[in-house]
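K.L.:
Here is my input; please provide its structure:
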Amino acid sequence: MATNNYPNLTRALARMGVLVLLFILLAAMAGGCMTTTIGSGQAGVKYSIFGGTDLNQTFGEGLQVHAPWVDIIRYDVRVEEKLEAMEVLSSNGLNIGMDVSVRWQPEVDRLPQLHTTYGTDYYRKLIQPELRSAVREVVGRYTPEQLYSSKRTELQGQIFERVKTGVEPRFVKVEAVLIRDVRLPEQIRVAIENKLKEEQEAERYQYTLEKERLEAERKRIEAEGEAEYQRIITQSLSSQFLRFKGIEATQLLANSPNTKTIIIGAGDDGLPVILGGQ
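P.N.:
From the prediction side, this is the model:
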C-alpha cells in the first residue's frame, strides 16, 4: 500500500516544485528584475551573460522588458559639462593656475562601443586625461603675460582642437573647451598689470601727438590755400577788369531810384567819377 503511494507523492512534490518556481519567477517579474526604465535624456546598452554586449542596438527612453539574464546599462546622453582646476607651467617655467571646463555628449548610435571600450566612467578614462594633457601642452608654449591678456582666445581654441582630435574618434563629441579663469602668482600679476597700464599710457600719448601733428598739417594746408587764393585774386585785378567793374557799378547806380549826381569822366585810371547828392 505504501509502495503504491510513493509515485503519487513524487508527482505531487514535482508539481509543487514547478508551482514554486513559477511563483518565484512571477515574483521576480513583479519585482522588476526583468524590466528596466530608461529615463529622459538617457539611452541603454544591452548586456547578456550568454552573449555579452549587443553592439548593434541602443535602447531609447521608456520601459524595457528583458530576460532575467539580460542587463540594461543606462547612460546619460545629454550634453554634459565639467570644470577642471589645474596647475600647469608656462613657457618660462612659472606655475599657472587655470580653471578649464569641457562640454561633451556621447554619440548615441555608438554607445555600445563606448561601453565596451571605456564603460560608464568614460569621462575619467577618456575625456579628463585628454583635457589635462592638452592644457599642459598648449599652455607650455605661452608666457604668463600672453595667458593673462591677449592670447587667451587663441589658447582656448588650440586646447579645444587638441581635445577634439583626441576624443571624437572614440565615440564622444566634444562641443567646447572654455577657459574660466587664469591665476598667476601675485607679483607676476601686478607686474603684468603695471606693464599693460604703461603701454596704454604710451599709446594714448602717441595718439595725442599724432592728433596734434595732423591738426598742424591741416592748418598749414589751409594757410597755403588762402595764400594761393589771394595770389590768384591779385593777378586777376587787371586795369581792364577794374574798368569793366566800374562801368558795371555806374550802370547799377544810374538805375537806382536814389537821388544822386553822376559825373562821368576819364581819370588817370580811366574809371568813372561818381559824386553823391551832397
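
K.L.:
contacts and neighbour counts: CA atoms only from here.
P.N.:
OK.

K.L.:
So what's the residue count around residue 15?
P.N.:
Using other Cα atoms under 10 Å, residue 15 is surrounded by 12 other residues.

K.L.:
gap between it and residue 22?
P.N.:
Using Cα to Cα, to the nearest Å, residue 15 is found at 11 Å from residue 22.

K.L.:
Skip the chain neighbours and tell me the closest residue to residue 152.
P.N.:
In this structure, residue 152 finds its nearest non-sequential neighbour in residue 146, 7.2 Å apart by Cα to Cα, 6 or more residues apart in numbering.

K.L.:
how about this one, so we can line them up?
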Amino acid sequence: MKAQYVIIVSLLAVVLLVGCGTTIPGGYEGLHWGTYSGVDTTVYGNEFKWEWVWNSVVLYDVRWKTQSEKVDILSNDDLHMDVEVALRLRPKPDELYFLHIEIGQQYYEQVVQQQFRSISRAVLSQYRYTDIPKKSLEIQNAILAQLKVNLENKHLELDAVEIKHVDYPERVKQAADLKLATEQKLLQKEYELKIAEKDATIKIIEAQGQQTAQKIIDSTLTPTYLQYRALDIQKELAKSGNASFYFVPVGANSIPIILETGMGSKK
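P.N.:
Next comes the predicted model:
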C-alpha cells in the first residue's frame, strides 16, 4: 500500500512539473509573470521555461509584421479617394519589459494605429492625385519619418511604409481610360503618318531616278548617233530577200525614212 502511494505521488509530481513549463517558440520572446511578484525584467528567448502552476510566461512576437490601413483623403486638388498604406514594425526585443508595463500586448491598436492613419492622411493630402503614384517614395519616407518622431519612446522599431493601392473615384478612372484611348489613337496616327511619309519618299526617289535615267538617255541620242544607228539598220535590211525598201533621206537630222514596197520576192 505504501509503495502504491509513493508511485501515485511521484506520478502526480512529474505531471505537475511538466505541466508547469512553457515552451517559447522561435520568433517569440517571453517575460516571466508571477502571481505575487508581477512581471520580471528578464527577457527569455526560444527555450523551455519552467514555471509554478500559479505563474506564467507572457509571450511577444518579435518578428517583423506588416499592418495595413485604408485611409480616406482629400487631395491637394480637392479629390476624394481611398489609399491603402502599410507599415512594417516590431517590438524592440531588449525593451519588452517596458513595452509590456507601459502599453501591453495590444501595442498596435493602443498607440500605433491612430497615429499611422492620421499622419498618412496629413501627408497624402499635401499632394495632387496625379502626383501620388509618381512621388510615392517621397510620400512613404515622409510618413515614416513623422511616425518615428511620434512613436520615439514607445519601444517599437519602424522599418518601412508602403503605399499599396490608390482607389480613385469613378470619374477619374473614366478620364484615365479616355486619355489612354486617345493616346493610343494618336500613336496609331503617328505610325500611319510615318508610313505614308516613307512611301512618299520612296516614290520621290523612284521618280528622281527615272528622271535622271531619261536625262542620260536623251543626252546620248545625238544626231550623229542616230545617223549611225540608221546606217546599221540599212545594212540589215539590205540583206533581207523578202521585201523591197526605199530609203528617203528626208527625215529629221537627215535620218532616212524607210518605206516598204510590199513587193519583195518569195522563196
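
K.L.:
What lines up with the residue nearest to residue 152 of the first structure in the second structure?
P.N.:
Aligned counterpart of residue 146 of the first structure in the second structure: residue 131 (TM-score structural alignment).

K.L.:
Please, where are all the strands along the second structure?
P.N.:
Per DSSP state E, the second structure carries strands over the ranges 21-23, 28-34, 38-44, 48-50, 56-61, 65-74, 80-91, 156-167, 245-248, 257-260.

K.L.:
Looking at the ones you listed, spot the one closest to residue 105 of the second structure.
P.N.:
Within the strands of the second structure, the stretch nearest residue 105 of the second structure is strand 56-61; the backing value is 7.1 Å (Cα to Cα).

K.L.:
what does the closest one contact?
P.N.:
22, 24, 27-34, 49, 51, 90-91, 96, 105 (Cα atoms under 8 Å, 6 or more residues apart in numbering).

K.L.:
How about stretch 68-86 of the second structure?
P.N.:
By Cα under 8 Å, 6+ apart, the residues outside stretch 68-86 of the second structure that reach it are 66-67, 87, 117, 120-121, 124-129, 161-169.

K.L.:
Report the buried members of the residues you listed.
P.N.:
With neighbours counted by 16 or more other Cα atoms under 10 Å, the contacts of stretch 68-86 of the second structure contain buried members at 87, 117, 120-121, 124-127, 129, 161-163, 166.

K.L.:
Just name the closest of those residues to residue 141 of the second structure, please.
P.N.:
residue 161 (7.1 Å).

K.L.:
What residue, apart from its backbone neighbours, is nearest residue 16 of the second structure spatially?
P.N.:
Among residues not flanking residue 16 of the second structure along the chain, residue 53 sits closest, at 7.7 Å (Cα to Cα, 6+ apart).

K.L.:
so which of the buried ones among the contacts of stretch 68-86 of the second structure comes closest to residue 219 of the second structure?
P.N.:
For those, the nearest to residue 219 of the second structure is residue 129 (71.5 Å; Cα to Cα).

K.L.:
Could you pull up the residues touching the closest one?
P.N.:
Shown in contact with residue 129 of the second structure (Cα under 8 Å, 6+ apart): 75, 76, 77, 79.

K.L.:
State the distance from whatever residue of the first structure lines up with the first one to residue 183 of the first structure.
P.N.:
By that I understand residue 75 of the second structure. Under the alignment (TM-score structural alignment), residue 75 of the second structure maps onto residue 90 of the first structure. Distance of residue 90 of the first structure to residue 183 of the first structure, given as Cα to Cα: 12 Å.
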